[in-house]
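[1] The sequence and its predicted three-dimensional model are supplied below.
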Amino acid sequence: MEFICRKLGLVAAPKLITKPAIHSWRQPLRVLRQPRQWNSAVRTAASSSEIPAIQLRDYQEECIQAVITHVGEGHKRLGISLATGSGKTVIFTQLIGRIPPRNTLGNKTLIIVHRRELVEQAYRHCRLAYPNHTVEIEMGNRVASGYSDITIASIRSLTSGDRLSKFDPQRFKLVLVDEAHHIVAPTYRTALAHFGLGEKSADSPILVGVSATFSRFDGLKLGAAIDQIVYHKDYTDMINDNWLANAMFTTVRSEADLTRVRNDKFGDFALGSLSKAVNTTKSNDITVRAWLANAVDRKSTLVFCVDIEHTKQLTDTFRRYGIDARYITATTPKVERDGQLHKFRDREYPVLLNCGLFTEGTDIPNVDCVLLARPTRSRNLLIQMIGRGLRLYPGKKDCHIIDMVATLDTGVISTPTLFGLHPDEVLKDATAENLKEKNFAANQDSPAAKEPPPSSEVESDLSEIKLTFTKYDTIYDLIHDMKSEKHIRSFSNNAWVRIGDNKYILSEGSGWLTVEHRDYPDEGSTQYSVHHVVVFKSAEGTKQYSRPRLIASVDDLETAVRAADTFASTHFKALYISTRQPWRNYTASDSQIRFLNAAKIREGNIQQGDLTRGQAADLIIKLRFGSKKRFAAKRKQRAKYDERIHHIQELRRRGEVKVGPVEA
């Protein structure tokens, strides 16, 4: 029991008191029959001394109180944003006992998840927390009665056939959704509509969705199911409070060519196409050599691959180097999968490879290295993969995240772009204090603070392959080492152009979209707003512009861009806004060159072959929307920087001592 409590992140405290299930006399007689033994769990014989003592962490109690407060104010559809490893399921189970019945019948709870591992995890938690309640599972051939106190259901089974119909919405007080970033998928929408939660309603259960990555790739849709986020605690908060392990990051250039990789319907890379690009002898060799160079002393490395074939080939590469590496995929038989996972948890072998299995819900706290061998455009997926290594474990100082980055101009989300760095940034060891000082300097107004930083690349020549990587020692270093410009195209396929220190524009003949950032120091918050302006002709034939219309207002740049891109996909022509259009690679036209030279944005004239047509178009947009002064300031700043570097180099040259004649 002590082991179970430790797994849940719980410590000793006063005993938890739960009420036995109460059934109405109006309930059909069939509910009085004991459900199938393999599906129902009731521990009515448990004495109070057998019930584990539970004390919530401070933030867990804060989170629960935030939910209760909003419920008391009449809110029904709530979201909780918590980092992986924060004990979301513990909060789930505690909410069950804290939310009062909604009516004389409505005292039941439904927990909806989307993976088998999450179903079983929630089942174990509920059994532990509520030994006197009936707990049933709706998944596969395990069929719930519809009348248990707590039902844990996989979303696929719940919405299959007529299985949803047996759950009477009036009998439920609470619907909990784990990994709630999936909540606007059609299956979830079907389930929520059944319980009257498809839209705001006074006559519905309480809905609470929990996720570590509370955003959608398109940036717009979560509001269809969640009305407001009531609590947020991210990775940095958790690490700072010592609830999660720290992380150090290394990026390694895999040299994989992603330029021809297709997108799937969600905007991420299509797996089959991605596998062909990544699963090559060279890339796999670089991946294993990068691990040998950076993490050979790590005891438990979890590797994320693209697909089954990539998993097998990369495993073989590890083994050719004499490393005991094993793999698990969705096709691995359950008994074998559980056995391999058990041995990995016991550190019987150092490297476990998988594809698509352990991004959510799996608790492997001993992981002290995560190797990201699959590129992605999904910020959520990247955070989920990194989160697998941040749980605390005895003797574990931190988790080393090794990110195999490819051609970043194709929109890959990597650890640099995740935390606001240039997509070509390569990371290697730097202390937290050094980088915090660097971040402080970057935010000062002095010219020196705004100088372009020198390259921090480190090369390691292992045999015939040269690896290029850079590290940060802590997650704080990575987050706080911010460049002066967010590289917006690392997570958008559209031709966003920066026209101000905090403003970006996506322009087309019919109008434009802007994403603008503002800080509110008094409130300690940041806001990104998306506005749309329409271009039209007046009755006299002159060009007119509409007032900017607010499209979205969010807390982070990526979500703002996703929202704007989703809007643009239905209002703008891809021919003019997509960075993937062939015309952007053509040589700049004569008219573009004439326009740019007339603007005098550089010393001397721009020649025909200096720019592509896309680059010229971006520069023209910058000029038309007021960036000429910024060009001049940047040019002046760069000249000062070059002069300073030249002076330093001259001093170094003078200080060199060489065998031979001394210069006069």
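    Okay, I see it.

[2] Every contact and neighbour count from this point should use C-alpha atoms.
    Fine.

[3] element containing residue 469, please.
    Secondary structure assignment for residue 469, by DSSP states H and E: strand 465-472.

[4] Which residues does that strand contact?
    248-253, 286, 290, 426-432, 456-461, 478 (C-alpha atoms under 8 Å, 6 or more residues apart in numbering).

[5] Check it against this one:
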Amino acid sequence: MVFRLRSYQRKTIDNVLNSMRQGHKRIIVQQPPRTGKTVIMAEIARKATDKGNRVMFIIHRKEVLVQAKATFRKQDVNMNLATLGMVQTLTRRVNKLDEPQLILIDEAHHAISNSYRRIIDAFPNAYILYFTATPIRTGHDQLDQIADDIIVGKSIKWLTQHHFLAPFHYYGLGDIDRSKLRKAHGDYSSDSMNEAISRQIYGHIVDQYQRLAKGKQAVVYCHSIASAKEVTKKFHEAGITAEEIDGGTDKKVRDKLVQQFRDQQLTILVNVNLFTEGVDLPNVDCVIMARPTSSLALYLQFSMRCLNPRKGKTAIIIDHVDNFLNFGLPNNDRNWSEAIITKNKRKAKSNTDNGPAIAQCNYCFGTFYRDQITDGCCPLCGHELKKENKDYKIVNVDLQEIKENQAVKHRKQMVNKILEDQVMANVADKTPGQLTTLKELQAYAKLHNYSPGWAWYQFKNRRKH
């Protein structure tokens, strides 16, 4: 039985066909993560093979290839006219391949590399569709060098409003000194991530999961195998079922653990560089980011992993490394038509648009658009936000780089830590009845290992009397 296409998927296919009729042959097709790019490609491939045209599908990950083959078969693609393979294999065999009339490239933000270009250049008469959620690269050269048109899909906000994606709450917790991050090969280096990430993050991940998403199935993104194993250990110590998998995990073990997660026999999957592109994990309700990235593509793959919709679901995104400072929230509107243009060709703009202002509540650490504030209260926890008391902060976001002076920010964090320690010293010999402010109650709770909710409960009760 073939897939029943959604309205926005049919619209995308119509837009692609119209672009072809207008004479475009190399077209970028932008679709957000979790919106069924493979189904769209399979339907386009079915239409092509029904007319006797040969189709080639290219991807760079084996797991995605396996899923794509299954989807193409289910969509009644004539597999005798279809070549599906990994770019690493096809680029070596390019001289032996049957000439396709249509080439479909998945995760096409990679397609500017030599291995893809070798295939593209070998078939100059073929129509080429570059499918990607994020048609932007971290380097200088952009996709305008290999494409002549772009079809932009529905926005994440539209998809959420029409129930094709789940709504979410986003929390930024800042267990990182971002001033220490350094780039290498298009993203932050492993050494700099080791240096930047607080050692306290491992315990914080479990604490904040229990505070914000207790009982929800979650995927944790870590930057190293050592950190992933430490996070898994902390979940075990808290009595929560969790397993760690990475590129070195035996395939049979990996497949078994993923299936256990799908069957809801496992609560937490901790991974290193695995669950980014394509892999189907439909029942994720929470994402925990413990890995910083300078790649918008990775950020959206991380943060949107939990947005598969379900009636009544609100996903939870917990960002321990403040990736939102680079990219805003996942549902920021983004100018993809501008993003595909190589930087020195872009039109100069007198006013840089960094997207809508983002606010962060200093009590629950919730992160949201400023226009979501209702009656002066945090939309996530309901706490009254008083600007003069700095109960929330405004974050300026830029898609390409952090504009905020991170060294200054780090010094502020150190000062706040010193002040927090002083408060703890002041409350050490007091009883709860002698405490008057929320900060004193929070310091007392921290000192005596009380749950975070204890301070809130005490403070709210006192305000009522």
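    That came in fine, so what should we check first? Computed from a predicted structure; not experimentally measured.

[6] care to give me the TM-score?
    Once superposed, chain against chain, the TM-score is 0.73 (TM-score structural alignment, normalised by the length of the second structure); 378 aligned residues with a C-alpha RMSD of 3.4 Å.

[7] hey, which helix is longest across the first structure?
    Longest helix of the first structure, by residue count under DSSP state H: helix 628-655.

[8] Buried residues, the strand holding residue 469 of the first structure. List them.
    Across strand 465-472 of the first structure, burial judged by 16 or more other C-alpha atoms under 10 Å covers 467, 468, 469, 470, 471, 472.

[9] Out of those residues, the closest to residue 242 of the first structure would be?
    Closest to residue 242 of the first structure out of the buried residues of strand 465-472 of the first structure is residue 472 (18.9 Å), distances taken as C-alpha to C-alpha.

[10] on that earlier part again, buried residues in the longest helix of the first structure?
    628, 630, 631, 637, 641.

[11] Let me have those residues in TSV, extended by distance to residue 181 of the first structure.
    Formatted as TSV, these follow (distance: C-alpha to C-alpha, whole Å):
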residue	distance to residue 181 of the first structure
628	41
630	39
631	41
637	43
641	45
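
[12] Pick the one among those closest to residue 107 of the first structure.
    Closest to residue 107 of the first structure, out of all of the buried residues of helix 628-655 of the first structure and judged by C-alpha to C-alpha, is residue 630, at 62.0 Å.

[13] what residues are up against the closest one?
    Residue 630 of the first structure touches residue 500, counting by C-alpha under 8 Å, 6+ apart.

[14] Residue 302 of the second structure sits in which helix or strand?
    Since the elements are taken from DSSP H and E, residue 302 of the second structure ends up inside helix 296-303.

[15] what do you get for residue 27 of the second structure?
    Going by DSSP H and E, residue 27 of the second structure is part of strand 26-30.

[16] What residues in the first structure pair up with that strand?
    Counting by TM-score structural alignment, strand 26-30 of the second structure pairs with residues 77-81 of the first structure.

[17] sec struct for residue 528 of the first structure, please.
    strand (DSSP: H, G, I helix; E, B strand; the rest coil).

[18] Residue 7 of the first structure and residue 365 of the first structure, how far apart?
    Note on residue 7 of the first structure: its distance to residue 365 of the first structure, by C-alpha to C-alpha, to the nearest Å, is 9 Å.

[19] Equivalent analysis for residue 420 of the first structure, please.
    27 Å.

[20] out of those two, which sits in the more crowded spot?
    residue 420 (23 against 19; other C-alpha atoms under 10 Å).

[21] circling back to that earlier point, between the helix or strand immediately after the helix holding residue 302 of the second structure in the chain and helix 296-303, how many degrees?
    The helix or strand immediately downstream of helix 296-303 of the second structure is strand 315-319, counting by DSSP H and E. Here strand 315-319 of the second structure runs at an angle of 130 degrees relative to helix 296-303 (axes from the mean of the first three to the mean of the last three C-alpha atoms, to 10 degrees).

[22] so where is strand 315-319 of the second structure in the first structure?
    Using TM-score structural alignment, strand 315-319 of the second structure pairs with 399-403 in the first structure.

[23] Report the mean positional deviation between that stretch and the second structure in the superposed frame.
    For stretch 399-403 of the first structure, the mean deviation from the second structure after alignment is 0.6 Å (mean C-alpha distance after the TM-score superposition for the first structure).
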